[in-house]
Structure formats: structure tokens, C-alpha cells
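# next come a sequence and a model predicted from it.
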Amino acid sequence: MKTPIYQIFGSENSLDVDLVFFVEEMPETIVEKLSLSKELTDSIKANFPEKVINANLAVCKNGRLIEVYKGTTDELNNSLFYTYGFHQQEYDNQINTLLKRDIDLKFLRSTRMILSFLSKTEYRAAVKSALRSDLEEKIQTLEKIDLNQISSFGKNTNYQDILKSIAFQLGQSISLHEGNELYTKNQIAESFPELRKYLFREENCDCENLQNYLLKFAVILKNRMPKMPKFSEYKYEELNKFNCAG
């Protein structure tokens, strides 16, 4: 199989390589998507001998994404556009049209991700119940979490990596609520200096600032909830019909 065009995106100082392969058609099943992603990753490993490749798949038409394997179409589309120049690229920027961001969808996705990060902590029972339940219970569970009391996120899980991931999701979501799109660690750290130490995986730091942002996130979500069209995750394409920014 010929390796399709691919594009690197995300933070300029990321420890891994986040990239997207542009495919003509998205495989139908999760197994097929995973298999294709692995096959394509293997085909370019020699280009990144010192890095771990985090690969995604996307279908691009007329300069914008119309379907993605992982993540949401609007976030990946705009991240590819905005962070293109931060990396040494093999191909021209495939994205020339920005998509209007779906803020509610971002909060729904971030809520699930953050709770999933906590699923192997002492909050396991409450978190697993919330992940199976409605948005109201998810918010109530977030409000009960005290990150200062968590000493481990599970076996074979790096503590600083999880704090970084939580900080990244919180920073992105809150900034989007405030009208700003942020796609790199540096951008989030500049906008929210209190999150810097988590974003850059500093060791032996307390979680007080991160805890405050988690509670702020929960308050924003609770206030957004009455006007949200859906309370569970959906595909961007279902509600947005590819609304273009500007």
C-alpha cells in the first residue's frame, strides 16, 4: 500500500509525534481503522527513529476535514491548520478552511476523558458509575474529585503524564468557552500560567491549581448544560453541517 499524505500537528515541543494520515475513505469498523492506522504508522517509522508516533486517520475534501478516526472533526481540522508551521512537514498544508468550533461537544468529550483518567484511582466506583450515567451525574462526580488526594492513577501509568493530559483538556475547554482556540502546551501555559507546571510534567508539585481549574470547568459545564442540544457525545457532522469559521 502506498503511504498517503500525512501531516504533523500539535505542540512544537511534544515528546511524541502526533500526525494524521489523509485517506480517501474511512474504514467502517474500529478494528479496520486501528489496523490501517498501525500499518501506515509502520510504513513511516524510519522517518521518526527517536519518537513514538500517535497516528490518526482523516478524510479531507475541499481543504477541510469531513470525517476523523479519533477526536472531533472541528478540533483536528483547526489544529492541523494552526500548528502546521510548528513542524517540519513533508507535504503542503492540506487544510485551508477553518471549521466553527462546537464548544458543547468539546466539553462533553473532555468530561469523558478526564473521568476516564480517574477510573483507576480511589474514585474508581464513582467514576465508573458516572461514565455509564448521564451528564448531571458526570458533573456531580467531577465536583467530588479532589486531585490533591490522588497519589496514583493506576499501575504502569505515569503520574505526571496524566496531570499533563488533564491540564491540557481543562485549558483547551475553558479557553474555548472564553472564545479562544489553543492547540499547544505553550499556548495553554501562556494563557493559564497556573497550569504550566502540569503541562510540562514538573515533578513533586501539588495539585491545588489543577483542582481549582477542574472545579471551574465543572461550573462552566453546569451553566452551559441548560442550552446544550445533546448531553452525550456525538459526531461533529451530526449537528454542524460543516459550518465554516468566519
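Sure thing, it's come through. Keep in mind that what you see is a predicted model, and the values were worked out from it rather than measured.
# going forward, measure contacts and count neighbours with C-alpha atoms only.
Noted.
# so how far does stretch 228-246 reach from one end to the other?
22 Å (C-alpha to C-alpha, to the nearest Å).
# what's next to it, contact-wise?
Outside stretch 228-246, the residues that touch it by C-alpha atoms under 8 Å, 6 or more residues apart in numbering are 66-67, 72-74, 97-102, 104-105, 108-109, 134-135, 225.
# what distance separates that stretch from the centre of its chain?
On the basis of C-alpha atoms, centre = their mean, to the nearest Å, stretch 228-246 sits 16 Å off its chain's mean C-alpha point.
# now that stretch: buried residues?
236, 242 (16 or more other C-alpha atoms under 10 Å).
# with stretch 103-115 instead?
103, 104, 105, 106, 107, 108, 109, 110, 111, 112, 114, 115.
# any chance of those residues in TSV, plus secondary structure and distance to residue 25?
Formatted as TSV, the buried residues of stretch 103-115 follow (DSSP: H, G, I helix; E, B strand; the rest coil; distance: C-alpha to C-alpha, whole Å):
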residue	secondary structure	distance to residue 25
103	helix	27
104	helix	27
105	helix	24
106	helix	25
107	helix	28
108	helix	27
109	helix	24
110	helix	27
111	helix	29
112	helix	27
114	helix	31
115	helix	32
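# can you lay out the residues you listed as TSV showing distance to residue 246?
Putting the buried residues of stretch 103-115 into TSV (distance: C-alpha to C-alpha, whole Å) gives the following:
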residue	distance to residue 246
103	16
104	19
105	19
106	19
107	22
108	24
109	24
110	25
111	28
112	29
114	31
115	33
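# ok, the residues you listed vs residue 183, which is closest?
residue 106 (12.9 Å; C-alpha to C-alpha).
# surely that closest one meets residue 174?
No. Residue 106 is not in contact with residue 174 according to C-alpha atoms under 8 Å; the separation is 9.8 Å.
# right, and the helix or strand after the longest helix along the chain?
Once the chain is assigned using DSSP state H, the helix that runs over the most residues is helix 159-177. As assigned by DSSP states H and E, the chain's next helix or strand after helix 159-177 is helix 185-191.
# how far is the next helix or strand after that next one from where the chain is centred?
Next in sequence after helix 185-191, counting helices and strands by DSSP H and E, comes helix 196-199. A distance of 16 Å separates the centroid of the chain from that of helix 196-199, by C-alpha atoms, centre = their mean.
# here comes the other one, which I'd like you to weigh against the first:
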Amino acid sequence: MKPSIYQIFGSENSLDVDLVFFIEKIPETIVGKLALSKELSQSIVSFFPEKVINANLAVCKNGHLTEVYKGTTDELNNALFYTYDFHKQKQENQIVKLLVRDVDLKFLRSTRIILSFVSKTEYRVLVKNALKGNLSEKINVLEKLDLTKIISFGKGKNNNDIIKSIAFQLGQCMALQENKELYTKNQIAEHFPELRKYLFREENVNLNDLQKGLLYFVELLKTRSLNMKKTFEYRYKKKTILTTQNNCAVAFESLFKGKN
């Protein structure tokens, strides 16, 4: 097999290895995508003997991503660029151009992700219907969620992992609302200290602050939805390419302040 070109991205202290394999064309079927992802991961597993590899696939042209398997093109593109130096890489940074973020798309995707995380809880009937419904239905169910009362996120699920993932999605969305792009646990924890304990999987913590973050996210989503051109998930369309590459990890005040 031809040596794979891949790039690690994300948090510098991640428990797993998040990476992207650069390929010429994304397979058309889910089965094909999974098979190729597994095959490519197997080719480098010896380099990460004690880590779980979370692999993604992407097409890169002219210094930026044009198509991805998982996630959205703009988020993955910019995450690869901004977190490149946080990891020991085998190739130079494949991403030399940033993509304009589609904030509405991020909010829509995070809405689905958060609902999916609670689909095995006592809210499963409401969530199942909401995931099939429109954005208004999804918002109504999000407003009814009380994360502080959830004992288990489902059989075989690791509560701390799911709590961490919810906190990560909330932090990214709240930061984007202020035109800040955050791609690591450390960055989000710095800007939203209330989320730190969830991001770093601390044991036996209450979820009061996570619930506050969820309710604030819902308020932001409701406001954004009034001006959304599309209220369902869609494929990212390339906007203006950013040639000026400024570091966006700038400190700002926690959005939790004054919202108790």
C-alpha cells in the first residue's frame, strides 16, 4: 500500500488520536468510507500502540479541504490548520488556507449531536421524534432536557465521555457566536472555566454549569434560527478563502458571567 498522508489534529492532550487521511476521492457509500478508513488506520496502528485512532477522510486541493467524510469541511479545515503544531507530525501542514466558518451550520449540527447523546436516556421518545422533526421541534426538546437529572446516558456508554463531548460542542458554539474559533479542550476551558471539569472528565461533579451552558446555547440557537436561510443540516459551500492566517485563540470573558 502506498504510504498514507495524514495529519493529526485537535487537543494536544487528547486520550485518543484524531487524524485525517488525505485521499483523492471520498467513497460514495458509507460502507466504502468505513472500509477505507479502517484500512488506512490499520496501516499506521503500529505508530500509536497505546492509542485509539479516530480517523477521518478528506480531499485537499489548493491548500484547503474541499470534501470530508465526517463533520463539516470548514471546521475540519481550520482545526487542522490551527492545531497542527500541537502534535508531532510526519508531513508539513497540508492546510495553508482557512475557510470562512458557517456558524449556522455548526449550530444545526451541534443540535443534532447533543440530542443524539441523550437518545438512550429517559428522554429517548422525545429525542427520537425531534431528530426526525424540524428545527422548532428540536429546540422544544432541548428546552425540556435537564442534564442534572440524567443518571446514565445508556447501557455501555461512558457518562464522562458524553458529558465531555456535550461540553465541547457547547463551548465551540458559544465561542463562534463571538467570532472565536476554539479547537481544543484547553482553549475551551480557558475561555469557559465553568466547562473545565467536564472537558477533563472530572469524577463526581454536578452538571449544573453544563445545564446552564445548554440553556444558553438554546437561547442563541432560537435567536439565530430567526434569520437562518436553512433550518436543516446541509453540505458546506465554500465562501471566501481567507488568505490572512491570524491566530484566533484570543482570551475573552466567559459568557456565563451575568447569566446565573
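Noted; the coordinates are in hand. Here the structure is a predicted model, which means the values were calculated and not measured.
# quick one: buried ones out of the contacts of stretch 228-246 of structure 1?
66-67, 72-74, 97-102, 104-105, 108-109, 135, 225.
# what's the mean distance for the one helix or strand residue 37 of structure 2 maps to versus structure 1?
Element membership of residue 37 of structure 2, judged by DSSP H and E, is helix 30-42. Taking mean C-alpha distance after the TM-score superposition for structure 1, the mean distance separating helix 30-42 of structure 2 from the aligned residues in structure 1 is 0.5 Å.
# helices or strands next to that helix in the packing?
The contact analysis (3 or more C-alpha pairs under 8 Å, 6 or more residues apart in numbering; DSSP states H and E) places helix 30-42 of structure 2 against strand 53-61.
# give me the nearest residue to the residue nearest the centre of structure 2, chain neighbours excluded.
By C-alpha atoms, centre = their mean, structure 2 has its centre lying nearest to residue 169, at 5.7 Å. Take residue 169 of structure 2 and drop its neighbours on the chain: the residue closest to it by C-alpha to C-alpha, 6 or more residues apart in numbering is residue 110, 6.1 Å away.
# dump the residue contacts of the one you found.
169, 170, 173.
# about what we covered before: out of the buried ones among the contacts of stretch 228-246 of structure 1, which sit inside helices?
Per DSSP H, those map to helices at 73, 74, 104, 105, 108, 109, 135.
# ok, so of those, who is nearest residue 58 of structure 1?
residue 73 (8.5 Å).
# wouldn't the closest one be in contact with residue 66 here?
Yes. Residue 73 of structure 1 lies in contact with residue 66 (C-alpha under 8 Å); the separation is 6.7 Å.
# quick one: which helix or strand includes residue 202 of structure 2?
Using DSSP H and E, no helix or strand contains residue 202 of structure 2.
# residue in structure 1 paired with it?
Aligned counterpart of residue 202 of structure 2 in structure 1: residue 202 (TM-score structural alignment).
# show me what contacts that match?
Counted by C-alpha under 8 Å, 6+ apart, residue 202 of structure 1 has contacts residue 160.
# and it, how far from residue 21 of structure 1?
Where residue 21 of structure 1 is concerned, residue 202 of structure 1 sits at a distance of 32 Å (C-alpha to C-alpha).
# one more: residue 101 of structure 1?
Residue 101 of structure 1 is 22 Å from residue 21 of structure 1, by C-alpha to C-alpha.
# quick one: contacts for residue 224 of structure 2?
By C-alpha under 8 Å, 6+ apart, residue 224 of structure 2 lies in contact with residue 104.
# ok, residue 166 of structure 2 next?
114, 117.
# and it, how far is that from residue 209 of structure 2?
12 Å.
# mind checking the SS state of the counterpart of residue 232 of structure 1 in structure 2?
Under the alignment by TM-score structural alignment, residue 232 of structure 1 pairs with residue 232 in structure 2. Assigned state for residue 232 of structure 2: coil (three-state reduction, DSSP: H, G, I helix; E, B strand; the rest coil).
# count of neighbours near the nearest residue to residue 125 of structure 2 once chain neighbours are set aside?
Nearest residue to residue 125 of structure 2, sequence neighbours excluded (C-alpha to C-alpha, 6+ apart): residue 119, at 7.9 Å. Residues lying near residue 119 of structure 2 (other C-alpha atoms under 10 Å) number 18.
# just residue 186 of structure 2 next, same as before
17.
# residue in structure 1 matching it?
So, by TM-score structural alignment, residue 186 of structure 2 is matched to residue 186.
# that match is in contact with residue 14, isn't it?
No. In terms of C-alpha under 8 Å, residue 186 of structure 1 does not count as a neighbour of residue 14; the distance is 10.1 Å.
# quick one: residues contacting residue 185 of structure 1.
11, 168, 199, 200.
# on that earlier part again, as a markdown table, the contacts of residue 110 of structure 2 with distance to residue 85 of structure 2 would be great.
Output for the contacts of residue 110 of structure 2, formatted as a markdown table (distance: C-alpha to C-alpha, whole Å):
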| residue | distance to residue 85 of structure 2 |
| --- | --- |
| 169 | 22 |
| 170 | 25 |
| 173 | 23 |
